[in-house]
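Novice: here's my sequence, what's the structure:
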Amino acid sequence: MVHVVYGDGKGTLVLSQALEAVPGVPEADDQYGFSLAVYDADLDGCSDLVVGDPYEDIGAVPDSGVVHVIYGSVSGLNAGGTAAKEFYQGSGARLGGGPETDDWVGYAVAAGKTSSGTPFLLIGVPGESIADVEDAGGFHYLSGTAMTTAFVHQDTDVAGAVAGTAERDDRFGSSLAATPTHFGVGTPGEALGTVPFAGGVGFFSHALTSGSPKPLGGIGQDQDAVSGDEQVGDQFGAAVAMVPYRASGATSTAESLLVVGTPGQDLKTTVDAGSVQVFKLAVNGTFTETAAIDQNLDGVDGEAEAGDFFGKQLAAVNSSPNATSTATTTRLAIGVPGEESSEEHPEKGGVLIVPLVGAPGASDRWIDPGYGIGSLPAPRMLAGLSLAASPSLLYVGSPYGPAEARAVYGFPWNVASGGAPTQVIKPGEGGIPETGVAFGATVR
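Specialist: As a prediction, this is how the structure comes out:
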């Protein structure tokens, strides 16, 4: 189920497959709303909602997955007369290929407009088999208001080779992020040499060649230009985020900052502490690492501990994309779901907020359950698994733990450590139905 909260107190809306206007029917374990994106798909000036349902059964094929685009209007979502569109793999479907068990269409989605104003939608299919290579993964790229589609995987033959090759358990398409000039695709299961599940990220331009986006390159910890060492189970690329970037003196915002989470990274003997790296992407596809962040870095709040999984989730913002990027305008939230501040509250979780430009520890902030994120810390709340960015607020979902703590909290990006949210959205308040199992597990 998806709860839509309109701005300026204009009410709420509940979307699910129980509605006649939404394709399909509710089924056990669908997890409708597992992924979300917002963009103007038809260029009518109203936001449209993308809903991923990766565990939807297509016919008798379990967990093949589906994505819905639900159209907005001046009267609200799903209220303007344009029927929702359904995207799945199968006979007569809008996406190429056929449905297969555990394809997970819609496990990740990302959407927006290119620098030329063309709407685009990315749909991850991390469980897709490429030929006889199981779980190699791929993604669908939908371009323009006509939503012309192209399917891309690591063996796709396009101008400028896609980084890597299709291998078992790569899970290419598990994570997606985009700006108007670039987009990134996470491959957390990528093997680097003999190191399994080390991970990698491919990045692309929105420029189309024969309908497919142009590959620009790939990033992995086996490259000299990338800090850190590839390790078993690092899962480099398990989370990605991107924002537009404009250097001082530049006349346009043509570059991007790509943020990559590596939640399984071991820091010396500290297993699964996790780390995050930031890369600047040039228009021509060259990249430069600008920051490597972990909780052992000078000035950064906290201390790296085993099982923190620092970087498991990310959210980033550039609140002034048409001006020079600064530490104030470009901010990054890093989810640390395994964090625990005491033996009483194991895996309580937390969120670290850092600048994307300049030293990460220069203006970092920390919030966690009982310290900004509600008032009730408890074991295994896993705070930091649900994050979203708007230009003005960082949204933190708190779907687990005590029922009274389950909510979505909106924090100013400059919130002080432990500071209070300026918005709280929770079941039973503001027109939202009182029932809220896992409320806020995904936020957009």
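Novice: CA atoms for contacts and neighbours, from now on please.
Specialist: Noted.
Novice: now stretch 429-437: buried residues?
Specialist: 432, 436 (16 or more other Cα atoms under 10 Å).
Novice: chain center to it, what's the gap?
Specialist: 25 Å (Cα atoms, centre = their mean, to the nearest Å).
Novice: now the other sequence, so there's something to compare against:
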Amino acid sequence: MIGRITKQPSSSKARWLAALLCAVAVSIAAFGSGSAPPATAGPDVSGGGLTDAGNQLWHQDSTGILDAAEELDSFGQALASGDFNGDGVEDLAVGVLSEDVGGAENAGAVNVIYGSGGGLTEIDNQFWHQDSPGILGTPEETDLFGHALASGDFNGDGFDDLAVGVSNESIGDTAGAGAVSVIYGSDDGLTEAGNQLWHQDSTGIVGAVEPVDRFGRALTSADFNGDGFDDLAVGVFGEDIGSISAAGAVNVIYGSDGGLTQAGNQLWSQASTGILGAAEEGDRFGEALTSGDFDGDGFADLAVGVSLEDIDGNSAAGAVNVIYGSDGGLTAAGSQFWHQNSPGIADTIEEGDLFGWELASGNFNGDEFADLAVGAPREDIDGVEDAGAVNVIYGSSAGLTDVGNQLWSQASTGILGAAEPVDLFGWRVASGDFDGDGFADLAVNVVGEDIDGAENAGAVNVIYGSGGGLTEAGDQIWHQDSPGILDAAEEGDQFGSALTSGDFDGGGVADLAVGVSGEDIGGATNAGAVNVLYGSAPAPTATPTPTATSTAPAPVSPTNTPPPDKELGDVNSDGQVNAIDAALILQFSAGLIGSVPNPASADVNSDGEMNAVDAALILQFSAGLIGSLPP
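Specialist: Down below sits the predicted model:
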């Protein structure tokens, strides 16, 4: 991108023009005439998006971070962001599900790292587990405290609270029943005051504890009844429905001014009245959860992954149930059941695809409806087994619809990387507006990606949103061998084993936290770490000194080939908007030529002048850094 340019005195005109033409030449060489730039792991920050600038690597041996890195801790296996201290900057919770607490092996813990204007910082960081003073429950061997995390303001006090899945918690003598610990936020951050421990033997909660229910293995929070308090959905994928083993269920616990409460709580499964599909052995309904307002009615809706669902005789093809919110909470009215054999959905079901293994919601096209990304990590791509894919289903006033749905993989046109066996693209997904353009973007983990010979080092593809939805333009692939990224790709690192987005520096643009649960720290194998990549908005274009005038053009359509009656930017009338047109404007602005072939098209920003600002806009548009020229 060309920065601020002003007209130079005639004595320096030649030197100025040479610099300008060099910039144009670079643009042509890098981008081609009228084509988008090649995506790289470190993008042109002027266009916005994730960047290596200021990236961080956090682990339990980081300076000031509580506890110490130990073998097999798996720091970074789960992540969540929220503003726990109400300072306007989001904070990061990191699950350490195999942390030893006291003498209890793999009891689990959570580190909390707080955000600031300079990004995440060790100041006031916290370390939570069931042996923390005041926290309910007792650390026991293989409890897996921190196996899942979700944040939400459950009591409406303006501070986000943290729900922590303890998926292997024993309830009484019932092993593996599972529980959820809730720690509330305050102006001092998370505090033990009023903390709760929820399970299916909690007073008033629907359902009953059973061995290996895994209550708390998946979590999501949202306001399903529109009362201003966030509610908590809890996956119980091992729940038996009647005599049907591990069919799965979801408990929903509603928020109030006193926090989460049993009042009005619900238990959903495929045996619930009005819910599509049928409870079958081993379906694991509730293995993945996400929430979003898919129909734009002001009530959050719930998407439930059923990754082992059999579809048309194909075992473990996978499916997703969607249950819609209302002023009475979640309701079966209008519920949906999506899979790859649903009418209009891209691709077809295959055995073992695991459609619904992972879910994320985000408004990828900037309308008023949330959209749904569905991981199918064992999708075969062009004969490549288990390469993985992500289906994206867009929201509408009627809820999720097949219209415009997409299938993304590393074989998709323009997407970086290559589909390889057992890459598992879609193992984890997360959304956030990483370039601040008002469209949510999608981060996709490729947990099995090999990097420079390091097997299963892992990578993350980032696909950016636009007015037309997700697009390959400007996509990125990140890993620990990306230029500028801290640490190095190693075998079994599993970069991307968890993902979450949050504005950790208060800059107004989402940042991405990437779990690397297999990272070795010092001599501690698989101690785990988290890489944090910061987002950036497009750099502003400065206003230069006016230099020449032209007539104002007609509006333009957002394409590099303008229609015949709308030639904005096509200065040489060759049917393309590219760097050649910018060069003509620059030469005219410098006084080296007396006119341009099509002056009516040259005043791109309609300010009555034909100058370097117009040239810069054309260069940005030609490079794909902006989606359209000003009307």
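Novice: who are the packing partners of the helix of greatest length in the second structure?
Specialist: Identified as the longest helix of the second structure according to DSSP state H is helix 13-31. Judged by 3 or more Cα pairs under 8 Å, 6 or more residues apart in numbering; DSSP states H and E, the packing partners of helix 13-31 of the second structure are helix 579-589, helix 612-623.
Novice: state the span of the first structure onto which the last one is aligned.
Specialist: Aligned using TM-score structural alignment, helix 612-623 of the second structure spans no residues in the first structure.
Novice: also the first one?
Specialist: Per the alignment by TM-score structural alignment, helix 579-589 of the second structure matches no residues in the first structure.
Novice: now swap in stretch 303-317 of the second structure and tell me
Specialist: Using TM-score structural alignment, stretch 303-317 of the second structure pairs with 259-273 in the first structure.
Novice: all the strands of the stretch 151-300 of the second structure, in order from the start?
Specialist: With DSSP state E, counting those that start in this stretch as the criterion, the stretch 151-300 of the second structure has strands at 161-166, 179-184, 191-198, 218-222, 231-236, 249-254, 261-268, 288-292.
Novice: what about Glu281 of the second structure, how many neighbours?
Specialist: Using other Cα atoms under 10 Å, Glu281 of the second structure is surrounded by 17 other residues.
Novice: surely it touches Ala247?
Specialist: Yes - using Cα atoms under 8 Å, Glu281 of the second structure is in contact with Ala247, at 5.0 Å.
Novice: quickly list what's touching both of the two.
Specialist: Counting by Cα atoms under 8 Å, 6 or more residues apart in numbering, Glu281 of the second structure and Ala247 have no contacts in common.
Novice: circling back: please identify the deepest-packed of the helices and strands packed on helix 13-31 of the second structure.
Specialist: helix 612-623 (a mean of 27; mean count of other Cα atoms under 10 Å).
Novice: the helices and strands packed on helix 13-31 of the second structure: which one's closest to Glu385 of the second structure?
Specialist: helix 612-623 (35.2 Å; Cα to Cα).
Novice: which position in the second structure aligns with Thr101 of the first structure?
Specialist: By TM-score structural alignment, Thr101 of the first structure lines up with Glu141.
Novice: I'd guessed that match sits against Glu99; true?
Specialist: No - contact between Glu141 of the second structure and Glu99 fails when scored by Cα under 8 Å: they sit 10.0 Å apart.
Novice: which one of the two is surrounded by more residues?
Specialist: Set Glu141 of the second structure next to Glu99 and count neighbours by other Cα under 10 Å: Glu99 wins out with 31 against 19.
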